[in-house]
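> Provided below for reference: sequence and predicted model.
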Amino acid sequence: MQRVLIIGPCGAGKSTLAAELGQTLALPVFHMDQLNWRPGWVESSKDDIRARLAAITAGERWLIDGNYGGTLDARLARADTVVYLDFPIRLCTWRVLRRIWIYRGQARPDMTEGCPERFDLEFFLYLLAWNSGPRPRTEEMLRDYHGTLVRLKNPCALREWRDLLDKSTA
């Protein structure tokens, strides 16, 4: 596991896992949210994100968390491992609402400074539509992926996988 992607619906815990896994595997961690957002919730251009990602993925060791379907193809082409947190949307919805409450008015650790957590209806609707929109598109892109795909269906499966990984890296 030298070039790792962590994907899944909003609120699945991608950034939390990225921080933990980055430390376990001694990999530099990159959050797609930080690559995309500038202070004040200003979105970067697609060309700018692709250029930053090209520089990162050209390296031999990295961990990137986040879906961002428009750039997933380039990341999949270089990733040796994809960890897919394929968690139920009702759990992710609860986690997003909890995250909004906990970080309200301040930037999360995995977010660009100057982007305070807030309720965003468009973001929330995107999450609620995950199974009918983003999920099928993600599944389609994964169909041709030839590296190691670790699909975890719930937090219990994630804990079991992490325990096995921790034992193998100890």
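Cool, the structure landed.
> can we go C-alpha only for contacts and neighbour counts from here?
Will do.
> which other residues reach the host helix or strand of Thr93?
Using DSSP states H and E, Thr93 maps to helix 89-103. Contacting residues not belonging to helix 89-103 are listed as Pro9, Cys10, Gly11, Ala12, Pro116, Glu117, Arg118, Phe119, Leu127, Leu128, Trp130, Asn131 [Cα atoms under 8 Å, 6 or more residues apart in numbering].
> Just the buried residues of it, please?
Ile89, Cys92, Thr93, Arg95, Val96, Arg99, Ile100 (16 or more other Cα atoms under 10 Å).
> contacting residues around the residue most central in space within the chain?
For the chain, the residue nearest the mean C-alpha position is Gly66 (2.5 Å; Cα atoms, centre = their mean). Taking Cα under 8 Å, 6+ apart as the definition of contact, the neighbours of Gly66 are Leu5, Ile6, Ile7, Gly8, Lys14, Ser15, His31, Met32, Asp33.
> try it against this one:
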Amino acid sequence: MYNRILIIGSCGSGKSTLARSLHEATGLPVVHLDALHWLPGWTERPREEFDALLMAELVKPRWIIDGNFGRTLPLRLGYCDAVIWLDYNRFTCLWGVVKRVISSHGRTRPDMGAGCPERFDWAFMKFVWGFNGQNRAKYEKLLGETKGVAVFRARNRRALRKIMKNWT
């Protein structure tokens, strides 16, 4: 069906969970951008290093890449054949972050860089609150201009389940 799938959307929308489910259904390898970006202790990897790691993944013939990093979205769109956009409201995403913090607090999730234990962070919650206001129009424009890529936009979990019926 598709060999290079991007999953984008706000933090807490379930991108990594969806990536794992798609991996189980398709066998496509998963690349978590957070795992590429974060070094131990929540230290950001230098931009050039991150870009090189990302490019090494993009040129592979098959993958699922989940994450935002808007600076690299135009580049990633040039390599993918499908995008799943989890365009959920801020309350759904905030609740997703809260559930994640509660279930994983103090532990490093498999989709994160090593040595980055889950924690509660008010600045991050504020970022999630404003994510759609800052990014929705940009995503709409970029995705609307991208040719030859199938775009699946889910505005809620029910819509995602409907989309996924054809994939799993």
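Looks like it arrived, so ask away. Here the structure is a predicted model, which is why all the values come from computation and not from measurement.
> out of the contacts of helix 89-103 of the first structure, who's nearest Leu25 of the first structure?
Nearest to Leu25 of the first structure, judged by Cα to Cα, of those is Ala12 at 20.6 Å.
> Which neighbouring elements make contact with the longest helix seen in the second structure?
For the second structure, the helix that runs over the most residues, judged by DSSP state H, is helix 122-145. For helix 122-145 of the second structure, the contact count by 3 or more Cα pairs under 8 Å, 6 or more residues apart in numbering; DSSP states H and E identifies helix 90-104 as packing neighbours.
> chain center to the helix it packs on: distance?
Centroid separation between helix 90-104 of the second structure and its chain, computed with Cα atoms, centre = their mean, to the nearest Å, is 15 Å.
> Stretch 50-70 of the first structure now?
Here stretch 50-70 of the first structure is found 11 Å from its chain centre; the criterion is Cα atoms, centre = their mean.
> Pull out the buried positions in it.
Of the residues in stretch 50-70 of the first structure, those with enough neighbours to count as buried (16+ other Cα under 10 Å) are Arg50, Leu53, Ile56, Thr57, Arg61, Trp62, Leu63, Ile64, Asp65, Gly66, Asn67.
> In helices only, show me those residues.
Using DSSP H, Arg50, Leu53, Ile56, Thr57 are the members of these that sit in helices.
> Dump those residues into CSV; add distance to Ala26 of the first structure as well.
CSV is the format used below for these (distance: Cα to Cα, whole Å):
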residue, distance to Ala26 of the first structure
Arg50, 24
Leu53, 19
Ile56, 16
Thr57, 16
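> What is the nearest of the residues you listed to Leu76 of the first structure?
Relative to Leu76 of the first structure, the closest of those is Thr57; by Cα to Cα it sits at 9.7 Å.
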